[in-house]
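Undergrad: Any chance you can model this:
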Amino acid sequence: MIVIDGRAAARADLGGVERWARELTGRLPARFPGAYRVDAPPAWMAHRAGHLWEQTWFPLRAARDDLLLCPANLAPLASRRVAVILHDAAVLRDPGWYSPAYVRVQRFLLPRIAARADRVLTVSDFAAAELRELLGVEAAVVPGGVGEAFVPDADVGAGRRAAGLDDDARYVLTVAARTARKNLAALQVAARRLAAQGVEVVAVGGDRPQFAAEPAVPGVRHLGPIPDAALPGLYAGAQAFVLPSRYEGLGLPVLEAMACGTPVVAAAAAALPETCGDAAVLVDPDDHVGFADALESVVAGPEPWRARGLERVRGRTWDATADAVDAILRSP
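TA: Presented below is the predicted three-dimensional model:
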């Protein structure tokens, strides 16, 4: 039996790590009946209080020969029969992106988890190189997928209503928590120039206490979190999608945007060039004018980028990701 740690899947807020956890906890037991079960704490323990559950109760509930699959960076130190998905090494690469308390905990846990795990998986070649350099561990690479709801004909009206946008709103979208690592300040010039053309830059995502916050960016309208079901329509209705982040282990939102037929502009940093390939316009994360130029260009001429994006995500499904994870976990 492989027991999946469902703590991250129980969280109300949704980031890339939570998306991975939800998809694997839902798909692995369904695709491989009898091989997997999910164990999760009560919802109130999904965040900080859940560390105690994850380090004690979760491994105690597993049988001696069970393998524990931990899809969200952390795993119980007491168990050596663990497979862990480490999504990146951002907290080790630049601790300034996080709160001091979070850095202390992660710097204690991550090296020990990586050293004791039976299997380590990660989400991109870039992330694998980071884990090799910063933790001295070799990780199997399994890229994430795109959910079935992310399609060009997603319900645009529902997405706009959930975000509080007018039915005829023209906007460029970014999906990112308001944190320093996401580098939303790079969009200030773009926001000013696009506003003159009747296009607003809007950001979806909440605030997370473990991250160093980024001040509000003039011209960028922060909408806060929206229901997950409304996200495909919000992508599909956008004139373009932009992710200026300085560090991503994979960058799932760019794939989701591409699947919705939305042109993508992204930072030429970390895993984003690997994830985007030639299907997005890539810009130096410090080039604020470059982001403005790129966004004006794709808003004016989106069709080539729509076609490239749809081709880029062809076959990128969460079922394929689940199958690849299963093959690694059950290999000799």
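
Undergrad: From here on, just use CA atoms for contacts and neighbour counts.
TA: Will do.

Undergrad: Would you map the strands across the protein?
TA: Secondary structure of the chain, counting by DSSP state E: strands at 2-5, 36-39, 67-70, 82-85, 119-122, 140-141, 171-175, 200-204, 220-224, 240-243, 264-267, 281-283.

Undergrad: Here is the second sequence; please produce its structure so I can put it next to the first one:
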Amino acid sequence: MRIAPVLIDARAAARVELGGVERWARELSVRLPALHPERYAVARPPAALAHRAGHAWEQLVLPASRAGRGARAILCPANLAPLASRHNVVVVHDVAPLREPAWYSSLYVRWQRIVLPRIAQHAALVLTPSAFSRDEVVELLGVATDRVAVVPGGVDDRFTPAADMGPARAACGLADRPYVLTVASRTARKNLGVLDLAARRLAARGVDLVAAGGDRPQFRNEQDTTGVRPLGHVDDALLPGLYAGAAAFVLPSLYEGFGLTALEALAAGVPVVAADRGALPEVCGRAAQLVDPTDAEAIADALERALDDPAPWRAAGPQRAAPLTWDATARRVDALLAEVIA
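TA: Predicted coordinates:
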């Protein structure tokens, strides 16, 4: 691997499943080198080291490599970074394991409590996707406000109301009935159990409530939902059409550092019902209905309003999402990295 001023840690980009952290890693590891090929090199481990087994690669191999030793900054887009380096620029998406440890496995919480404050405090710069996450980093990780920069995530131009919904409907068995969509892993913080009432009321209208997303081993799973139909992992190529074909989108999360799936739904012109917590109000603004995620009745009511009068929400979503592109994210990260390496 060649030596460049900035080395991108693409461990999260090597993962098969796709969440917000993985999306950030994939987008930045492609778009930053496209902006300035001479400025960036990408370090990507074998797929077998993308998860827990890759901690040793990230902590030991990456900073000790020729490219790691020669770089003036190591960009780590997925919360963690090599402790041995003092040249890290790390994206901390949220600090939920410290805020709500009951949502995670005890081993994962212990690891995060040990490494996350040290990584953040010793980083050359910390990036967060929202002002909400910035405030969490300052409060829970002890980082000075002037060492944290907010860089919102983005959405690419595949996510549009015109996306072809046919392949997604066919692959997911959604050809016959309208559906309301959520895209979220089956974890406690995503709070999908609160959707059972909405699922029953939607079923009475001939509408399915479906959930795309799998499990995460480091997160505690919530109890199974009885009315929400699980789609499991949906291939990334099918996601734009899956959003575009939905009658509405719902995200009842108890905590989000950004809420990338809500932004993707807005870009697709889908009426969005989202929790009024975390960074979701910051991301959605007035383009979505924001409700108490613990109030099942309020969520069901909001979804029925969205189905009864979707036009205002379908118009508002793409306008809200338009400035938040991955190209804009990459340009902002690039500008901050240029300051760091200067």
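
Undergrad: Need the TM-score between these chains.
TA: The TM-score (TM-score structural alignment, normalised by the length of the first structure) is 0.98; 331 aligned residues with a CA RMSD of 0.9 Å.

Undergrad: quick one on the thing from earlier: got TSV for the strands of the first structure, with distance to Phe108 of the first structure and mean neighbour count too?
TA: Below are those laid out as TSV (distance: least, CA to CA, whole Å; neighbours: other CA atoms under 10 Å):
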stretch	distance to Phe108 of the first structure	mean neighbour count
strand 2-5	20	24
strand 36-39	25	19
strand 67-70	17	26
strand 82-85	16	26
strand 119-122	17	25
strand 140-141	23	18
strand 171-175	30	26
strand 200-204	32	23
strand 220-224	32	18
strand 240-243	30	29
strand 264-267	30	28
strand 281-283	35	22
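
Undergrad: Can I get these in JSON lines including distance to Thr25 of the first structure?
TA: Shown next, in JSON lines, are the strands of the first structure (distance: least, CA to CA, whole Å):
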{"stretch": "strand 2-5", "distance to Thr25 of the first structure": "7"}
{"stretch": "strand 36-39", "distance to Thr25 of the first structure": "6"}
{"stretch": "strand 67-70", "distance to Thr25 of the first structure": "10"}
{"stretch": "strand 82-85", "distance to Thr25 of the first structure": "13"}
{"stretch": "strand 119-122", "distance to Thr25 of the first structure": "16"}
{"stretch": "strand 140-141", "distance to Thr25 of the first structure": "19"}
{"stretch": "strand 171-175", "distance to Thr25 of the first structure": "23"}
{"stretch": "strand 200-204", "distance to Thr25 of the first structure": "25"}
{"stretch": "strand 220-224", "distance to Thr25 of the first structure": "26"}
{"stretch": "strand 240-243", "distance to Thr25 of the first structure": "27"}
{"stretch": "strand 264-267", "distance to Thr25 of the first structure": "29"}
{"stretch": "strand 281-283", "distance to Thr25 of the first structure": "33"}
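
Undergrad: Contact partners for whatever residue of the second structure lines up with Leu67 of the first structure?
TA: Per TM-score structural alignment, the equivalent position to Leu67 of the first structure in the second structure is Ala73. With contact taken as CA atoms under 8 Å, 6 or more residues apart in numbering, Ala73 of the second structure is in contact with Pro5, Val6, Leu7, His87, Asn88, Val89, Leu337, Val340, Ile341.

Undergrad: cool, now which of the residues you listed survive the switch to the first structure?
TA: Retained in the first structure by both residues aligned by TM-score structural alignment, their matches' CA atoms under 8 Å are the following of those: Pro5, Val6, Leu7, His87, Asn88, Val89.

Undergrad: Using a markdown table, lay out those residues together with distance to Ala262 of the second structure.
TA: Conversion of these to a markdown table gives the following (distance: CA to CA, whole Å):
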| residue | distance to Ala262 of the second structure |
| --- | --- |
| Pro5 | 34 |
| Val6 | 31 |
| Leu7 | 30 |
| His87 | 33 |
| Asn88 | 29 |
| Val89 | 26 |
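
Undergrad: need the contact list for the residue nearest to Pro77 of the second structure when sequence neighbours are not counted.
TA: On the basis of CA to CA, 6 or more residues apart in numbering, the spatially nearest residue to Pro77 of the second structure that is not a chain neighbour turns out to be Val91, at 4.7 Å. If you count contacts by CA under 8 Å, 6+ apart, Val91 of the second structure has them with Cys76, Pro77, Ala78, Asn79, Val126, Leu127, Thr128, Pro129.

Undergrad: now swap in Gly237 of the first structure and tell me
TA: Contacts for Gly237 of the first structure were tallied using CA under 8 Å, 6+ apart; they are Val156, Gly159, Arg160, Thr262.

Undergrad: rerun at 10 Å
TA: Contact analysis of Gly237 of the first structure by CA atoms under 10 Å, 6 or more residues apart in numbering lists 152-157, 159-160, 167-173, 260-262.

Undergrad: next one: Arg330 of the first structure
TA: Ile2, Ala35, Leu67.

Undergrad: Over to Ala203 of the first structure?
TA: With contacts defined as CA under 10 Å, 6+ apart, the neighbours of Ala203 of the first structure are 163, 171-178, 184, 220-225, 241-243.

Undergrad: Mind telling me what it corresponds to in the second structure?
TA: Using TM-score structural alignment, Ala203 of the first structure lines up with Ala211 in the second structure.

Undergrad: next one: Phe108 of the first structure
TA: By TM-score structural alignment, Phe108 of the first structure lines up with Ile114 in the second structure.

Undergrad: ditto for Pro143 of the first structure
TA: The criterion is TM-score structural alignment: under it, Pro143 of the first structure has Pro152 as its aligned partner in the second structure.

Undergrad: What does Ala46 of the first structure correspond to in the second structure?
TA: Using TM-score structural alignment, Ala46 of the first structure sits opposite Ala50 in the second structure.

Undergrad: show me where the stretch 101-250 of the second structure has helices.
TA: Residue ranges of the helices in the stretch 101-250 of the second structure, as given by DSSP state H, counting those that start in this stretch, are 106-122, 131-141, 166-172, 196-204, 239-244.
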